[in-house]
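Chemist: okay, structure incoming, though there's no sequence with it:
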């Protein structure tokens, strides 16, 4: 009886393999979605472009021909008039004096609370975080009456007394911005700090580092991306605020640039072309901050939901 040993199947040579089929070009994807988003973007830009167009025309031209007409001439005279007539340099400086301390104070206080909530385990940990976050759920119009009465009777400390009370004071605007923005920043920073390994702070604690040193020298440097995103967002929000200075500041010289645009409006006559030029000049710092820190701004829109 003879046995035959089966030969293994021979592998096809590389020359015998079939070449891959050519890829067919993909058709344009989501064309309708892109057209819709582009149309919405153009609609959002129409008021801005119309403000630019109006600010470049003289009031006499628009009064005689109408705003929906071809201009007889374009010039930058309205920008110069708005800069001088409204006293914009002074009010720009007021906005800086409000925005910079408010942003720094908000980040410092919210980082301290976020560090305490995220790095230490205690009974009311989650309740404390929810308390800070719930403060942002109240609209400003709800607390304006009790806050107004409080500001009328709350004296300033001697080292910040540019007026007698928190009312009609730059410090009063700074304090309300810090108090109102700490909830959002605490929520974002606590979620970000939870992603930092605990072994880092535990190793520092073993080496004898106190809590304040762990906070300032270890945790805060690791939170620079979150600080950059929050600083961008808070700078834009606080600078653009119109409500609090309008209600809590009575003296016109102490108002920021957003509230000072009312100086361009007269009792019996208002030049819309001049107001449009002033509004565009007011928006320039916001645009500069956005374009300089665009990456941090975009990451700040999702940093609170992606971390944690």
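Modeler: Nice, thanks for sending it over. Note that this is a predicted model, so its numbers are computed, not measured.
Chemist: going by C-alpha atoms from here, please, whenever you check contacts or count neighbours.
Modeler: Will do.
Chemist: now the end-to-end length of stretch 155-165.
Modeler: Taking C-alpha to C-alpha, to the nearest Å, stretch 155-165 runs 4 Å from one end to the other.
Chemist: check stretch 236-250 too.
Modeler: 23 Å.
Chemist: contact partners of it?
Modeler: For stretch 236-250, contacts defined as C-alpha atoms under 8 Å, 6 or more residues apart in numbering pick out 95, 98-99, 102-103, 148, 167-170, 172-173, 177, 255-256, 258-259, 286, 289.
Chemist: out of the residues you listed, which sit inside helices?
Modeler: Secondary structure from DSSP state H places 95, 98-99, 102-103, 148, 170, 172-173, 177, 258-259, 286, 289 of the contacts of stretch 236-250 in helices.
Chemist: hmm, which of these are the buried ones?
Modeler: Listed as buried from the ones in helices among the contacts of stretch 236-250 are 95, 98, 99, 102, 103, 170, 172, 173, 177, 258, 259, 286; burial here means 16 or more other C-alpha atoms under 10 Å.
Chemist: what's the spacing between the fourth one and residue 286?
Modeler: Meaning residue 102. Note on residue 102: its distance to residue 286, by C-alpha to C-alpha, is 16 Å.
Chemist: could you do the first one as well?
Modeler: Using C-alpha to C-alpha, one gets 12 Å for the distance from residue 95 to residue 286.
Chemist: from residue 294, how far off is the residue nearest the centre of the chain?
Modeler: In the chain, the centroid-proximal residue (C-alpha atoms, centre = their mean) is residue 233; its distance is 1.9 Å. As defined by C-alpha to C-alpha, residue 233 lies at a distance of 10 Å from residue 294.
Chemist: ok, now residue 172?
Modeler: With C-alpha to C-alpha as the criterion, residue 172 and residue 294 are 30 Å apart.
Chemist: likewise residue 272?
Modeler: Per C-alpha to C-alpha, residue 272 is found 31 Å from residue 294.
Chemist: over to residue 243?
Modeler: As judged by C-alpha to C-alpha, residue 243 and residue 294 stand 26 Å apart.
Chemist: do residue 38 as well
Modeler: Residue 38 is 20 Å from residue 294, by C-alpha to C-alpha.
Chemist: who has more neighbours out of these two?
Modeler: Between residue 38 and residue 294, counted using other C-alpha atoms under 10 Å, the more crowded position is residue 294 (15 against 12).
Chemist: helices of the stretch 101-250 of the chain, start to end?
Modeler: For the stretch 101-250 of the chain, the helices defined by DSSP state H, counting those that start in this stretch occupy 125-134, 140-153, 170-193, 198-206, 211-214, 220-222, 224-239, 243-248.
Chemist: for residue 53, which of those helices is the nearest?
Modeler: Of all the helices of the stretch 101-250 of the chain, helix 224-239 sits nearest to residue 53, with 24.7 Å by C-alpha to C-alpha.
Chemist: what about versus this one:
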């Protein structure tokens, strides 16, 4: 600490630095009460449907019909979950969702990180144009491309050893490719902004030491992007796993559909068991919830990156 002194002839007297009385902007008590009240009400309103779904899934249908949905009478058990698992065929549907989600998320992050590295760490003629094109792709509604993509997949020939339809239709590859195409733009935009915030001296020092482009990307930049990659991985797993549109459009065989379509098996022809459907809906949410809990720290760190920078 620097000590200021004032001359007094033969001796010097240290002058302690004055303490600043400014401690930053203060939030009034009324503002804090309003914020906490608003957040509490929002959280309660958000939790009501989830709690009600859990409550409904634990009640037998006969008790619901006897006492009503707004009642508390009757028994509670996990029979609806067992019945939904067996009747809905969730074991097979979960496997199909894993086959689609895991490659789609991994390849999306790989492609997006490579493009983001190229447009953020190097200056070349069309780097900004390329980034704009990737970002603009997110503004295009996916549904308007359904008919052209269906025709493209239909006429894209594949060997019968790879596809029993002879095309991209009714294959996992078609759904994976569609998810990658529509998700890579958002991931590129996020990762490029994050990579731009990294000091340029890192890659400059690596170049001086003889590191090539691939080594700069793989050994230096990519490890520093782990928080951002973890946050994006969590979001991408949720989006791709919950996708219903592309799977329903491109896959025509029931045993290849993802878990989001498994709930359809719980609907009866003339009536429906809402308790059973609630249990099936909660079963589909378990993998996403587990992934979020596992990556919660990295997810929060990725979302708050740069929030404390002036």
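Modeler: That came through, no problem. These figures come from a predicted structure and were not determined experimentally.
Chemist: contacts only, for the residue nearest to the centre of structure 1.
Modeler: For residue 233 of structure 1, the contacting residues are 297, 300, by C-alpha under 8 Å, 6+ apart.
Chemist: what residue of structure 2 takes the place of it?
Modeler: Matched to structure 2 by TM-score structural alignment, residue 233 of structure 1 sits across from residue 235.
Chemist: try residue 119 of structure 1
Modeler: Using TM-score structural alignment, the equivalent of residue 119 of structure 1 in structure 2 is residue 121.
Chemist: my read: that match touches residue 196, true?
Modeler: Yes - counting by C-alpha atoms under 8 Å, residue 121 of structure 2 does reach residue 196; the two are 6.8 Å apart.
Chemist: and residue 270 of structure 2, that one's in a strand?
Modeler: No - under DSSP: H, G, I helix; E, B strand; the rest coil, residue 270 of structure 2 sits outside any strand and is assigned coil.
Chemist: and the aligned partner of it in structure 1, how close does it get to residue 262 of structure 1?
Modeler: Using TM-score structural alignment, the equivalent of residue 270 of structure 2 in structure 1 is residue 268. Separation of residue 268 of structure 1 from residue 262 of structure 1 (C-alpha to C-alpha): 13 Å.
Chemist: more neighbours: which of those two?
Modeler: Between residue 268 of structure 1 and residue 262, counting by other C-alpha under 10 Å, residue 262 is the more crowded of the two (12 against 5).
Chemist: could you find the closest non-adjacent residue to residue 219 of structure 1?
Modeler: residue 193 (7.6 Å; C-alpha to C-alpha, 6 or more residues apart in numbering).
Chemist: what is the neighbour count of the aligned partner of that neighbour in structure 2?
Modeler: Taking TM-score structural alignment, residue 193 of structure 1 has residue 195 as its aligned residue in structure 2. Residue 195 of structure 2 is flanked by 21 other residues according to other C-alpha under 10 Å.
Chemist: what's the burial count for the equivalent of residue 254 of structure 2 over in structure 1?
Modeler: Aligning on TM-score structural alignment places residue 254 of structure 2 opposite residue 252 in structure 1. Using other C-alpha under 10 Å, residue 252 of structure 1 has 15 neighbouring residues.
Chemist: quick one, what contacts residue 252 of structure 1?
Modeler: residue 260.
Chemist: how far away is the counterpart of residue 47 of structure 1 in structure 2 from residue 36 of structure 2?
Modeler: When structure 2 is aligned by TM-score structural alignment, residue 47 of structure 1 is paired with residue 49. Separation of residue 49 of structure 2 from residue 36 of structure 2 (C-alpha to C-alpha) stands at 21 Å.
Chemist: assign the equivalent of residue 73 of structure 1 over in structure 2 to helix, strand or coil.
Modeler: Structural alignment (TM-score structural alignment) places residue 73 of structure 1 against residue 75 in structure 2. With three-state DSSP as the basis, residue 75 of structure 2 sits in coil.
Chemist: so how far is residue 108 of structure 2 from the closest residue to residue 75 of structure 2 other than its chain neighbours?
Modeler: On the basis of C-alpha to C-alpha, 6+ apart, the spatially nearest residue to residue 75 of structure 2 that is not a chain neighbour turns out to be residue 59, at 6.4 Å. In this structure, residue 59 of structure 2 and residue 108 of structure 2 are 41 Å apart, going by C-alpha to C-alpha.
Chemist: so those two - more neighbours on which side?
Modeler: Comparing residue 59 of structure 2 with residue 108 by other C-alpha under 10 Å, the one with more neighbours is residue 108, at 26 against 23.
Chemist: need the counterpart of that one in structure 1.
Modeler: Checking TM-score structural alignment: residue 108 of structure 2 goes with residue 106.
Chemist: now for its match: which residues touch it?
Modeler: Contact analysis of residue 106 of structure 1 by C-alpha under 8 Å, 6+ apart lists 177, 178, 179, 181, 182, 185.
Chemist: pretty sure the fourth one is touching residue 136, no?
Modeler: This points to residue 181 of structure 1. Yes - Residue 181 of structure 1 lies in contact with residue 136 (C-alpha under 8 Å); the separation is 7.4 Å.
Chemist: more neighbours, the two?
Modeler: A direct count of neighbours by other C-alpha under 10 Å for residue 181 of structure 1 and residue 136 places residue 181 higher, at 23 against 15.
Chemist: ok, the more buried one - contacts?
Modeler: Each residue near residue 181 of structure 1 by C-alpha under 8 Å, 6+ apart is listed here: 106, 136, 234.
Chemist: pick out whichever of those sits closest to residue 64 of structure 1.
Modeler: residue 234 (43.1 Å).
Chemist: wait, the closest one touches residue 103, no?
Modeler: Yes - in this structure, residue 234 of structure 1 is within contact of residue 103 by C-alpha under 8 Å, at 6.2 Å.
Chemist: and residue 183 of structure 2, what pairs with it in structure 1?
Modeler: Aligned partner of residue 183 of structure 2 by TM-score structural alignment: residue 181.
Chemist: distance of that match relative to residue 233 of structure 1?
Modeler: 11 Å.
Chemist: likewise for residue 290 of structure 1?
Modeler: 9 Å.
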